[in-house]
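Asker: sequence and predicted model, in that order:
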Amino acid sequence: MSTLKQRMNELSPARRKKVETRAAELVSQEMTLQELRRARKLTQVRMAKALRISQDGVSRLERRTDLLLSTLRKSVEAMGGSLSLIAEFPDSEPVTISGIASVEGAPQHRTRGVSRRASARND
């Protein structure tokens, strides 16, 4: 069994350079929210204003490991982007999942405590 280093050394210099370049591209595409914000040259204060939360709230958000998709979508949109959710399977091409991370696809729920009469007046 050979190691990755051994396999890389077996490649031609041109092929090795191509593999190393692609690996660097893939690594650069994966970022935390904090790294993404910094790459977009945004401060926590500016993000807080866009999200209408405190700067401390942005800091806490960036440290979380489990986010609602709606929260992640709002954060990405505050940076000027849009969120796509992609499912990847070993035996097929990646699939973009629609209707989950978008506002348009979200079900409309009536707020608790609002009577049907009050709801009807607002229509």
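Answerer: Received the coordinates, thanks.
Asker: contacts, neighbours, all on C-alpha from now
Answerer: Will do.
Asker: excluding chain neighbours, what is closest to residue 88?
Answerer: Nearest residue to residue 88, sequence neighbours excluded (CA to CA, 6 or more residues apart in numbering): residue 94, at 4.6 Å.
Asker: in stretch 58-73, what's buried?
Answerer: Within stretch 58-73, the residues scored as buried using 16 or more other CA atoms under 10 Å are 58, 59, 61, 62, 72, 73.
Asker: just the strands from the protein, written as ranges.
Answerer: Ranges of strands within the chain are 85-89, 92-97, based on DSSP state E.
Asker: now the ones you listed in JSON lines, with mean neighbour count and distance to residue 49?
Answerer: Shown next, in JSON lines, are those (neighbours: other CA atoms under 10 Å; distance: least, CA to CA, whole Å):
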{"stretch": "strand 85-89", "mean neighbour count": "11", "distance to residue 49": "26"}
{"stretch": "strand 92-97", "mean neighbour count": "10", "distance to residue 49": "30"}
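Asker: in a markdown table: those strands, plus distance to residue 66.
Answerer: Listed next are the strands of the chain as a markdown table, based on distance: least, CA to CA, whole Å:
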| stretch | distance to residue 66 |
| --- | --- |
| strand 85-89 | 15 |
| strand 92-97 | 19 |
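Asker: next one for the comparison:
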Amino acid sequence: MGHRKFSAIIGTIGPERRASIDAIKEAARADAIAFNLAELRKHRHMTQVDLARRLQRTQATISAIEASEDNLLSTWRAAVEGMGGRLELVAVFDDERIAIPTSLTGTVPSPTRPNPGISEKRGAR
């Protein structure tokens, strides 16, 4: 009568299209992951001792940082850099994403565009 069962529609999607859809869903899930510092460290397959060595701190210090509910941005930056990454801070609005400097140099990475056609703006210092 003009409508089809969802299972019938899904059944018509080919394996290449299904793989594409699954990749998009996985990317969306990855963007939505929120970790505290301990979870991030574990996700990167590091122990507290590993991170402590890289940051020239004690394991007890790393434990205390991870137990804190309110770490400074500089603490997050040092920890992420100690894990081999870089910390990027982005202010997200409905119409734009603005990179916020996280270093003392005030360097702002290039803005990212959530949707084509949205103007890019740089964050103020």
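Answerer: Alright, I've got the coordinates. It should be emphasised that the depicted structure is a prediction, and the values quoted were computed from it without experimental measurement.
Asker: overlay them and tell me the TM-score.
Answerer: The TM-score (TM-score structural alignment, normalised by the length of the first structure) is 0.61; 93 aligned residues with a CA RMSD of 2.8 Å.
Asker: looking at the buried residues of stretch 58-73 of the first structure, which one is closest to residue 5 of the first structure?
Answerer: Using CA to CA, the shortest approach to residue 5 of the first structure within these belongs to residue 62, at 34.9 Å.
Asker: distance between the ends of stretch 49-60 of the first structure?
Answerer: Its first and final residues considered, stretch 49-60 of the first structure spans 15 Å by CA to CA, to the nearest Å.
Asker: so where is it in the second structure?
Answerer: The alignment of stretch 49-60 of the first structure onto the second structure (TM-score structural alignment) covers residues 53-64.
Asker: give me the contacts around that stretch.
Answerer: Residues from elsewhere that reach stretch 53-64 of the second structure (CA atoms under 8 Å, 6 or more residues apart in numbering): 48, 49, 51, 52, 78, 79, 82, 83.
Asker: how near is the second one to residue 60 of the second structure?
Answerer: As for residue 49 of the second structure, its distance to residue 60 of the second structure is 9 Å (criterion: CA to CA).
Asker: just want to know which of the two has more residues nearby.
Answerer: Counting neighbours by other CA atoms under 10 Å for residue 49 of the second structure and for residue 60 shows that residue 49 has the greater number, 16 against 12.
Asker: what segments of the first structure are helices?
Answerer: Secondary structure of the first structure (DSSP state H): helices located at 4-10, 13-28, 33-39, 44-51, 55-63, 69-78, 116-121.
Asker: just give me how far the last one sits from the chain centre.
Answerer: In this view, helix 116-121 of the first structure has its centroid 37 Å away from the chain centroid, taken as CA atoms, centre = their mean, to the nearest Å.
Asker: the third one now?
Answerer: Taking CA atoms, centre = their mean, one finds helix 33-39 of the first structure lying 11 Å from the centre of the chain it belongs to.
Asker: how big's the offset between it and the second structure?
Answerer: Its aligned residues in the second structure lie a mean 1.3 Å from helix 33-39 of the first structure after superposition (mean CA distance after the TM-score superposition for the first structure).
Asker: for that helix, packing partners?
Answerer: Using 3 or more CA pairs under 8 Å, 6 or more residues apart in numbering; DSSP states H and E, no helix or strand is in contact with helix 33-39 of the first structure.
Asker: residue 88 is in contact with residue 80 of the second structure, correct?
Answerer: No. Contact criterion CA atoms under 8 Å: residue 80 of the second structure and residue 88 do not qualify, at 9.9 Å.
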